[in-house]
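Novice: Give me the fold of what follows.
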Amino acid sequence: MTESRQFQFGEMAQALFDSEEAPAVPIQMKGGKLPSYIKDHRKRLRARFMDGGAQAMPDYELLELLLFRSIPRRDVKPIARELLETFGDFNRVLSAPKERLRAVPGIGDTVITDLKIVEAAAHRMARSKVIKRHVISSWDAVLDYCHTTMAHRDTEQFRVLFLDRKNVLIADEEQAKGTVDHVPVYPREVVKRALELNASALILVHNHPSGDPTPSESDIQMTSQVNDAAQALNITLHDHLIIGKSAELSFRSAGYL
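Specialist: Below you'll find the model as predicted:
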């Protein structure tokens, strides 16, 4: 068996403050209080959110709502727009690495912490809909979870969903992190962990940061190697999902498994 060999999932080649650090437009404050136009703006945004929810707000205004708490004494609209220009959209701001967030002028630990709390809450809510649930009957929730946790990352991540004999999800674990176009994976370690968890089936999941879920040759080869190693130990590989920004590819549906 060659399962001890390292493989790399990869994409096919492809031809958007700390409260006292934000360099926002200076605000003249009297007695440490915000000017009325800033207070009124914040009040209006909060009221609109409570009345219409997130659907009633563009990404930069939703970011403003978050930044109100992190940056209590600044005009946060320019900061929200700068974050979106740097990382692209709301989800990519939340999932951006701490080092890249900190590189944005004025962003400090207070903002980064608040953004990462929101990101963690979103992941936990999505995970609660699939863990200890029957995977086949909760397939849409599984896909939603995978997209929530992986679709907006700027580097590749390889995860394994471990299932019991009744196809109930018993564990979801990150096995490896990679770069923008590949992630190292060891088939032997995947199967070893399945045995440790007494899992009877697996679903492999990894993301393509470019957004295109088309599998590369190394993706296909790696899936075959994991499948061979799993079958030798009577473990079923149900599927391998590649998560793009707005779509996913199922190896089984596409005929690769």
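
Novice: alpha carbons only for contacts and neighbour counts from here, please
Specialist: Noted.

Novice: those strands in the protein, which residues are they?
Specialist: Ranges of strands in the chain, per DSSP state E, are 7-10, 157-163, 169-177, 182-185, 201-207, 236-243, 248-250.

Novice: Can I get those strands in JSON lines including distance to residue 69 and mean neighbour count?
Specialist: JSON lines is the format used below for these (distance: least, C-alpha to C-alpha, whole Å; neighbours: other C-alpha atoms under 10 Å):
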{"stretch": "strand 7-10", "distance to residue 69": "39", "mean neighbour count": "21"}
{"stretch": "strand 157-163", "distance to residue 69": "31", "mean neighbour count": "24"}
{"stretch": "strand 169-177", "distance to residue 69": "32", "mean neighbour count": "16"}
{"stretch": "strand 182-185", "distance to residue 69": "37", "mean neighbour count": "22"}
{"stretch": "strand 201-207", "distance to residue 69": "32", "mean neighbour count": "25"}
{"stretch": "strand 236-243", "distance to residue 69": "33", "mean neighbour count": "23"}
{"stretch": "strand 248-250", "distance to residue 69": "35", "mean neighbour count": "20"}
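
Novice: and the angle from the lengthiest helix in the chain to strand 169-177?
Specialist: When the chain is parsed with DSSP state H, its longest helix is helix 109-128. Comparing the axes of helix 109-128 and strand 169-177 via axes from the mean of the first three to the mean of the last three C-alpha atoms, to 10 degrees yields an angle of 140 degrees.

Novice: hang on, the earlier thing: format the strands of the chain as a markdown table; extra columns: distance to residue 97.
Specialist: Output for the strands of the chain, formatted as a markdown table (distance: least, C-alpha to C-alpha, whole Å):
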| stretch | distance to residue 97 |
| --- | --- |
| strand 7-10 | 20 |
| strand 157-163 | 13 |
| strand 169-177 | 13 |
| strand 182-185 | 17 |
| strand 201-207 | 16 |
| strand 236-243 | 19 |
| strand 248-250 | 23 |
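
Novice: one more to line up against the first:
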Amino acid sequence: MAEAGQGGVEKPLYVGHRGRLRERFLAAPESLPDYELLELLLFLAHSRTDVKPLAKKLLARFGTFAEVINATPEDLRRTDGVGDAAVAALKTVQVAAVRLLQGQVMNQPVLGSWDRVLEYCHARLDGQRTEQVRLLFLDSRNRLIADEMQQQGTINHAPIYPREVVRRALELHAAAVILVHNHPSGDPTPSAADQDMTLQVRDGLRAVGIALHDHLVIARGGHVSFRAQGLF
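Specialist: Coordinates of the predicted model:
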């Protein structure tokens, strides 16, 4: 289907649709349903095709806008019509969200912005299909000075070496550390191995005068704070 353009030249209907959708977004960004927000992103990848069917196909497969954005590039490519350009457009949103949250917590006292720290950790780790261990390093005023991945593991295990944690904390002149790792299963309940590893890291840091402020287990089903649960 097409509509008449200037000089009687017909334009595909999606051209007018794209202009109207952009206008609606600019007027009321929060009013767009998930599939239309995905359409806007897919415009960047498919400049000359109707992307509404692809947007709806992605939602049907993954369930929600957030799940589409958090999906791995490999999973996204398994959807017919999704190539590198579409993957780049969708994953740009995820990276941008993490950068925005990072900007809100970096060099800020974590105790005064704990909810934002948790949001940042979820943004970093939600959607990861393997366990990842991250270290948040704090200065003497509890300001976040660095966030680094320490280990990438398997679907249910990521090794951590207390000696490496201590070495890096000393290099950064950190006064405290927050240990963070994810459970891809969706259940944030700490395992016995998680608790044993936490105590080893705590004792290693304590030996050089550095505090382990907390250990957070992040999962789609929520999170667990070792400190809040009295686990160390």
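
Novice: Could you tell me the TM-score of the two chains?
Specialist: Overlay of the two chains. TM-score (TM-score structural alignment, normalised by the length of structure 2): 0.89; 229 aligned residues with a C-alpha RMSD of 2.3 Å.

Novice: ok so, going back, to residue 129 of structure 1, which of the strands of structure 1 lies closest?
Specialist: For residue 129 of structure 1, the closest of the strands of structure 1 is strand 169-177, at 10.6 Å, according to C-alpha to C-alpha.

Novice: Not counting its own residues, what contacts the closest one?
Specialist: 130-135, 155-164, 183-185, 190, 199 (C-alpha atoms under 8 Å, 6 or more residues apart in numbering).

Novice: in the longest helix of structure 1, what counts as buried?
Specialist: 109, 110, 111, 112, 114, 115, 116, 119, 123, 126, 127 (16 or more other C-alpha atoms under 10 Å).

Novice: Distance to residue 205 of structure 1 added to these, as a markdown table?
Specialist: Shown next, in a markdown table, are the buried residues of helix 109-128 of structure 1 (distance: C-alpha to C-alpha, whole Å):
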| residue | distance to residue 205 of structure 1 |
| --- | --- |
| 109 | 31 |
| 110 | 32 |
| 111 | 30 |
| 112 | 27 |
| 114 | 28 |
| 115 | 25 |
| 116 | 22 |
| 119 | 19 |
| 123 | 15 |
| 126 | 15 |
| 127 | 14 |
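
Novice: distance of the equivalent of residue 226 of structure 1 over in structure 2 from residue 108 of structure 2?
Specialist: Under the alignment (TM-score structural alignment), residue 226 of structure 1 pairs with residue 201 of structure 2. As judged by C-alpha to C-alpha, to the nearest Å, residue 201 of structure 2 and residue 108 of structure 2 stand 24 Å apart.

Novice: which of these two has more neighbours?
Specialist: In this view residue 201 of structure 2 and residue 108 are compared by other C-alpha atoms under 10 Å, and residue 201 has more residues nearby, 22 against 17.

Novice: who's in contact with that one?
Specialist: Residue 201 of structure 2 is in contact with 161, 162, 165, 166, 212, counting by C-alpha under 8 Å, 6+ apart.

Novice: Skip the chain neighbours and tell me the closest residue to the third one.
Specialist: This means residue 165 of structure 2. Leaving aside its chain neighbours, residue 165 of structure 2 sits nearest to residue 201 (7.3 Å; criterion: C-alpha to C-alpha, 6 or more residues apart in numbering).

Novice: Next one: that neighbour from residue 114 of structure 2, what distance?
Specialist: For residue 201 of structure 2, the distance to residue 114 of structure 2 equals 22 Å [C-alpha to C-alpha].

Novice: and if you look at residue 121 of structure 2?
Specialist: For residue 121 of structure 2, the distance to residue 114 of structure 2 (C-alpha to C-alpha) stands at 11 Å.

Novice: ditto for residue 213 of structure 2
Specialist: Residue 213 of structure 2 sits 12 Å away from residue 114 of structure 2, going by C-alpha to C-alpha.

Novice: sorry, back to before: who's more crowded, residue 121 and residue 114 of structure 2?
Specialist: Counting neighbours by other C-alpha under 10 Å for residue 121 of structure 2 and for residue 114 shows that residue 121 has the greater number, 25 against 12.

Novice: who's in contact with the counterpart of residue 180 of structure 1 in structure 2?
Specialist: When structure 2 is aligned by TM-score structural alignment, residue 180 of structure 1 is paired with residue 155. By C-alpha under 8 Å, 6+ apart, the contact list for residue 155 of structure 2 reads 129, 130, 131, 184.

Novice: Between the residues you listed, which sits nearest residue 24 of structure 2?
Specialist: Using C-alpha to C-alpha, residue 129 comes nearest to residue 24 of structure 2 of the contacts of residue 155 of structure 2, at 35.6 Å.

Novice: Name the nearest residue to that closest one, sequence neighbours excluded.
Specialist: Distances taken as C-alpha to C-alpha, 6+ apart place residue 184 nearest to residue 129 of structure 2, at 5.5 Å, with adjacent residues excluded.

Novice: Just give me the match in structure 1 for the one you found.
Specialist: Using TM-score structural alignment as the criterion, the counterpart of residue 184 of structure 2 in structure 1 is residue 209.

Novice: got the contact list for its match?
Specialist: Counting by C-alpha under 8 Å, 6+ apart, residue 209 of structure 1 makes contact with 151, 152, 153, 154, 155, 156, 180, 181, 244, 245.

Novice: Out of those, who's the most crowded?
Specialist: Comparing the contacts of residue 209 of structure 1 by number of neighbours (other C-alpha under 10 Å), residue 151 comes first, having 29 neighbours.

Novice: That one maps to what in structure 2?
Specialist: Superposed on structure 2 with TM-score structural alignment, residue 151 of structure 1 falls opposite residue 126.
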